[in-house]
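Student: The following block contains a protein sequence and its predicted model.
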Amino acid sequence: LGAALGHFNYVVPPAYRGPAVVTVHDLSFESDPKLMGRRDRLVFRTFVPRSARRAERVLAVSERTKRDLVEHYLIPEERIVVTPNGVDPIFQPNGSAPSGPPYALFVGGIQPRKDPVTAIEALARVDGDLRLVLVGDEKRGGDELRSAIRQLGLERRVELAGYVEHEGLASLYRGAACLVFPSRYEGFGLPVLEAMASGTPVVATTAGAVPEVAGGAAVLVEPGDPEALAEGMRKALGDRERLVAAGLERARRFTWEKTARRTLEVYRELL
């Protein structure tokens, strides 16, 4: 097309010959290959390093992803610009919310990297009527998840909601007792900020960029530990007022306007 500059997500098309910017969200396929299927891992490990090395600038969504790019691909730091994600204004504390028994909320694809099974195992350790609503497309691990639900006898306490549109998701965030985010690796962790912006306490892991994004406004536990996650849920429920206030303040720092402005600055540097 003769573009003056091309901006791509993860991979610069091999046939493209012009100046390029590439955004990289995370390098989970390098840090823990087991978290991605073999075919996808092969594609990402072949094309992402080539794209990052040939691009004039690499946009990383977090400082953690920037460090990973330097460590794994030896990209010079001066060619990497951190452009954090923003929070959609639809996620805010005022608005409709579901009624009924209290529930914790899981948001993310049903796959090993997001580790919904640990969320199920943690729920089994939390006494009371607390339910768990899981929102996200089923990718890999659905059978394992359903097996865990059956084995723990949690059929009445767990709801697999599948994909939910933004308006419905915003409502679910507002009504949740807490967000449970047991991810094993994140280049950013947008649900953490979406929940905070909605006035919902967050329990998350220390995986990847999550501590960077949460900024001390969430309860953080080690990944893959259902007992620690259950204890984190109890802490979040017991310290709700403080976590809500801290989360709202933290989420205000992340806007798509700031992301767009920084991205535009990169374009101007290159044109």
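Tutor: That came in fine, so what should we check first? Residues are numbered from 1 along each chain as shown.
Student: all contacts plus neighbour counts: C-alpha atoms, from now on.
Tutor: Noted.
Student: Nearest the geometric middle of the chain, what residue?
Tutor: Gly189 (2.4 Å; Cα atoms, centre = their mean).
Student: this is the comparison structure:
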Amino acid sequence: MRKPVLTIFYQFNPWNTTIGGIQTLIKNFIKYAPSNFEVRLVGTTSSFAPLTPTGGDRNQVIGKWQEAELAGRVINFLPLFALENDNVRHFVPTTLKYTTALLGRCFASDFMHFHRLEPTLAALKWRGEKTLFVHNDIRTQMQAGGDKKAILWRRFPTAYFALEKFLLGQFNQILSCNTEAIELYQQHYPKIAERVAYIKNSFDDKIFYPLSREEREASRWELASRLGLAKDTRFVLFAGRLHPQKDPILLVRAFAALNIANAHLLLAGDGELATELRAEIHRLGLSNQATMLGAVAQTEIAQLHRISHVFVLSSAYEGLPLVALEALASGTPVVTTRCGETPKLLTTNTGVVCEQHTPKCIADSLRKVLLHPENYPTEFCIRAAQPYAASTVVNEVYSQMWQRWEQQNQLAFV
């Protein structure tokens, strides 16, 4: 029996230092794919990012399948076009470019995973099992305050929901990590309600894990020394795209209100708000208390999680952000605004939920954790994250896919 083929569709190059939970989840699905599946990825390339090949040309050729290795797994990769920096929003939305590049092609497979709705316009006639992963509650996303340019569909909500209604019927599964999104889809689309289900977001438990107390303290002192900071510095970590969704401007204002002399804010990420964020840090007089690290590789992010005193999310809307799971898995408590699934995940022993989306409320919450770390034991944080380990979650998804594949093949021979 031939191997079933899974094709994953998303607008990124997995060999680049790219920011985002979707990209991380896709990498988990590649890394933990069992050997009885063939995995393909339709993505993008850039002029400076060679493959790690198992043979053949070292350059990524646009529009052609090429065999390559990612996280120890051989996959087939096809880049649709060149995208120099997928961490920054472009004048022409990348999703639009990606969708346009798919039109007129056929990448039908046994299984197809989509992480954006718009590209599935090209897949309407493709045969095979299609799954749509929904990462945010789109209605909350549409209603969020701030720059309407952050999400182009906010300008045309009626058009988006008409497109959604038109496209959703093609999917065998609609999986979301956000329970509110599931409820809304089931209510608005009762004909396909049984196809909508919950899926746990998953972190890579081979990369995100805690240090011993001694190792953690030693690594903290090493980082403090490298940054020219005091030995007793308390690190507050933000990791994510510098985008209005994550509201990093609110975060630095909250940090200014925190007013703890030995606290230091680490900002790992890149995006369209980088220049504005840098200016705000300067305006607030935080240049010596905040460090912008830029886009950081996953292994470096893992080490930052392990040595930080608290991880913070200041988002306007979320699904279940992987960075929150990664922080907890590293033994680090989380402070979050009340959005997405993170507040449902946290307990009084693992973090604090901000009831108001204000600098003062976030600052007060950070202060609770920084001044009383004994209230947020490492073991409680780790325990909260354990059910979301990719080695378990992703394997369960593939196991279910394999069962459906076998059933289909048995029926074909009846």
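Tutor: In hand now; what should we look at? Please read all numbers here as calculations on a predicted model, not as lab measurements.
Student: picking up where we left off before, the residue nearest to the centre of the first structure corresponds to which position in the second structure?
Tutor: By TM-score structural alignment, Gly189 of the first structure lines up with Pro321 in the second structure.
Student: could you pull out the strands for the first structure?
Tutor: 6-9, 20-24, 57-60, 80-82, 103-107, 131-135, 158-162, 178-181, 202-205, 219-221 (DSSP state E).
Student: Out of these, which is closest to Thr255 of the first structure?
Tutor: Judged by Cα to Cα, the one of those that comes nearest to Thr255 of the first structure is strand 80-82, at 13.8 Å.
Student: Can you check what angle separates the top helix by length along the first structure from strand 20-24?
Tutor: Longest helix in the first structure, counting residues (DSSP state H): helix 38-54. Calculated by axes from the mean of the first three to the mean of the last three Cα atoms, to 10 degrees, helix 38-54 of the first structure forms an angle of 140 degrees with strand 20-24.
Student: Does anything pack onto helix 38-54 of the first structure? Which helices or strands?
Tutor: The contact analysis (3 or more Cα pairs under 8 Å, 6 or more residues apart in numbering; DSSP states H and E) places helix 38-54 of the first structure against strand 20-24, helix 28-31, helix 63-73.
Student: what's the most buried one of those?
Tutor: Ranked by mean neighbour count under mean count of other Cα atoms under 10 Å, these are led by strand 20-24, which reaches a mean of 24.
Student: sorry, back to before: and of the strands of the first structure, who's closest to Arg250 of the first structure?
Tutor: Closest approach to Arg250 of the first structure among the strands of the first structure (Cα to Cα): strand 202-205, 11.8 Å.
Student: What is the mean deviation of the closest one from its aligned residues in the second structure?
Tutor: Average distance, strand 202-205 of the first structure versus aligned residues of the second structure after superposition (mean Cα distance after the TM-score superposition for the first structure): 1.0 Å.
Student: residues in the second structure aligned with that strand?
Tutor: Under TM-score structural alignment, strand 202-205 of the first structure corresponds to residues 334-337 of the second structure.
Student: List of residues touching that stretch?
Tutor: Contacting residues not belonging to stretch 334-337 of the second structure are listed as 310-316, 324, 327-328, 342-343, 346, 350-357, 362, 365-366 [Cα atoms under 8 Å, 6 or more residues apart in numbering].
Student: Which of these are buried, as a PyMOL select command?
Tutor: Of the contacts of stretch 334-337 of the second structure, the buried ones go into a single PyMOL selection, burial set by 16 or more other Cα atoms under 10 Å:
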select buried, resi 310+311+312+313+314+315+316+324+327+328+342+343+346+350+351+352+353+354+357+362+365+366
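Student: Okay, and which of the contacts of stretch 334-337 of the second structure map to helices?
Tutor: 324, 327-328, 342-343, 362, 365-366.
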